[in-house]
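Novice: got a sequence here, can you model it:
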Amino acid sequence: MRHEVTIEPYLGETSKGSRFGAAATVRCFVDEQTRTVRSPGGDDVTSGSTVFADPGTQAPPGSRVRLPSGRVTRVIQLADHDGGGLPTPDHVEIHLE
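Specialist: Next up is the predicted model:
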């Protein structure tokens, strides 16, 4: 895990806009590659970056993420990859806007 990002978990909407939790620094690997992913609403959207982090990393869709470049973006979707005890690299894949 060569990079660090800051994740502010999305907590929901208020009358004043989006609400976020406390920022947490997460060690990860950042892949700045454009790809198409499916949003939680079922739409195909373009992801500009993907973060690969340790299992258990919390970043619900809508969370705010600051990349090593300083760019601030939002989480589109999160996928847990767990090999169930097999010798595979367990991780969380976080697709960002």
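
Novice: okay, CA-based contacts and neighbour counts for the rest of this
Specialist: Fine.

Novice: give me the element residue 28 is part of.
Specialist: Using DSSP states H and E, residue 28 maps to strand 24-31.

Novice: the structure of the following sequence is requested for comparison with the preceding one:
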Amino acid sequence: MAAIPKRFLRHRILVEPYRGRSSTGDLYGPAVEVRCLLDEKTRNVRTPGGDVVVSSSTAYASPGTTAPPRSRVTLPGGRTTKVIQDAPRDSGGLGAPDHVEIQLE
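Specialist: Below is the predicted model:
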């Protein structure tokens, strides 16, 4: 199936990819603007490590979008948060739009 239609990607977020830690704190790459559909709903999600945490928002973006865990994200309203995980969603030919789900703290 095709990617999520661009007309649904109504929001823009800034993603600063997490690059690791240094002696002065977390390191981030340059900010990248990502078009997405932002759903600011609180829900429980599982981290890549298996822990259950609370997610305040989920961004649905085009396939191929990357947002590594712990990346810094600035939402349209100016609030800054971090990525819990990004998960590619492939419909496997079932007719649903393919996309990347980015779960945010």
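
Novice: tell me which residues of the strand holding residue 28 of the first structure are tucked away?
Specialist: By 16 or more other CA atoms under 10 Å, the buried positions in strand 24-31 of the first structure come out as 26, 27, 28, 29, 30.

Novice: the first one touches residue 7, doesn't it?
Specialist: Read it as residue 26 of the first structure. Yes. Residue 26 of the first structure is in contact with residue 7 according to CA atoms under 8 Å; the separation is 7.2 Å.

Novice: state the number of residues packed around residue 56 of the second structure.
Specialist: 16 (other CA atoms under 10 Å).

Novice: an error on my part: the question was meant for residue 41 of the first structure.
Specialist: 7.

Novice: map it onto the second structure.
Specialist: By TM-score structural alignment, residue 41 of the first structure lines up with residue 49 in the second structure.

Novice: what strand or helix carries its match?
Specialist: Using DSSP H and E, no helix or strand contains residue 49 of the second structure.
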